[in-house]
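> make a model of this:
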Amino acid sequence: MCEHEPPCPPWEAPDHEAARVVASHPEQGWVLLCNSVVIFEDTGEILPDLRVVTPHRSLPILPASRMEGRTTRAAEFTGSSE
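Below is the predicted model:
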């Protein structure tokens, strides 16, 4: 498997996306990692055991200047403001 130092995280690890890229095909929208995980540009994945991970993009981070006057998500749920 991985011959890098330090070794890449195995595909079963929570941080498996930190493994090194061994093949990149941006024109097709995917990369192959050293631990045999295929990651697509929409953040979906195919794991070595052929399970599919659906896209899991996080919410965009707004610059602080755009956040002024807004409540946090937690405040929206509790009805308070910060």
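> for the rest of this, base every contact and every neighbour count on C-alpha atoms.
Fine.
> quick check: closest non-adjacent residue to Ala23.
Leu32 (5.0 Å; C-alpha to C-alpha, 6 or more residues apart in numbering).
> you'd agree that neighbour is in a strand?
Yes. According to DSSP: H, G, I helix; E, B strand; the rest coil, Leu32 belongs to a strand.
> would you map the strands across this protein?
21-25, 30-33, 38-40, 45-46, 52-53 (DSSP state E).
> what separates the third one from the chain centre, distance-wise?
Averaging C-alpha positions (C-alpha atoms, centre = their mean, to the nearest Å) puts strand 38-40 10 Å from its chain's average.
> tell me what it is packed against?
strand 30-33, strand 45-46 (3 or more C-alpha pairs under 8 Å, 6 or more residues apart in numbering; DSSP states H and E).
> another one to check against the first:
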Amino acid sequence: MCRHLPACPVASSSDAEVARIVASHPEQGWNLLCNGLLVFDDTGQLLPDGRVVDPHRLELIAV
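Next up is the predicted model:
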């Protein structure tokens, strides 16, 4: 889906979240990236093939 240069990383790569946003819906809590990845505010993801990536936000633990 990415048509600019340099091309964004594919949705299955470890750095997929750096792709450009092509549709932003902050009121619904998600962005569509040019590589087809849906990224949610809770850090969860939906890959173009339908696979789900669970939220991976790091939580700080008070000691």
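> check contacts around the residue nearest to Ala23 of structure 1.
21-24, 38-39 (C-alpha atoms under 8 Å, 6 or more residues apart in numbering).
> and the residues you listed, which two are the farthest apart?
Val22 and Ile39 (11.7 Å; C-alpha to C-alpha).
> show me which helix runs longest in structure 1.
helix 73-78 (DSSP state H).
> distance of the residue nearest to Ala23 of structure 1 relative to Pro6 of structure 1?
19 Å (C-alpha to C-alpha, to the nearest Å).
> residues contacting the nearest residue to Val53 of structure 1 once chain neighbours are set aside?
The shortest distance from Val53 of structure 1 to any non-neighbouring residue, by C-alpha to C-alpha, 6+ apart, is to Glu45 (4.9 Å). Under the criterion of C-alpha under 8 Å, 6+ apart, the neighbours of Glu45 of structure 1 are 37-39, 52-55.
> do that again at 10 Å, thanks
Residues in contact with Glu45 of structure 1, defined by C-alpha atoms under 10 Å, 6 or more residues apart in numbering, are 17, 30-32, 37-39, 51-56.
> can you list those in CSV and add distance to Ser65 of structure 1?
Output for these, formatted as CSV (distance: C-alpha to C-alpha, whole Å):
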residue, distance to Ser65 of structure 1
Glu17, 31
Trp30, 34
Val31, 35
Leu32, 37
Val37, 38
Val38, 37
Ile39, 33
Arg51, 41
Val52, 38
Val53, 34
Thr54, 32
Pro55, 29
His56, 26
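> quick one: which of those residues is nearest Glu76 of structure 1?
Nearest to Glu76 of structure 1 among the contacts of Glu45 of structure 1, with distances taken as C-alpha to C-alpha, is His56, at 23.0 Å.
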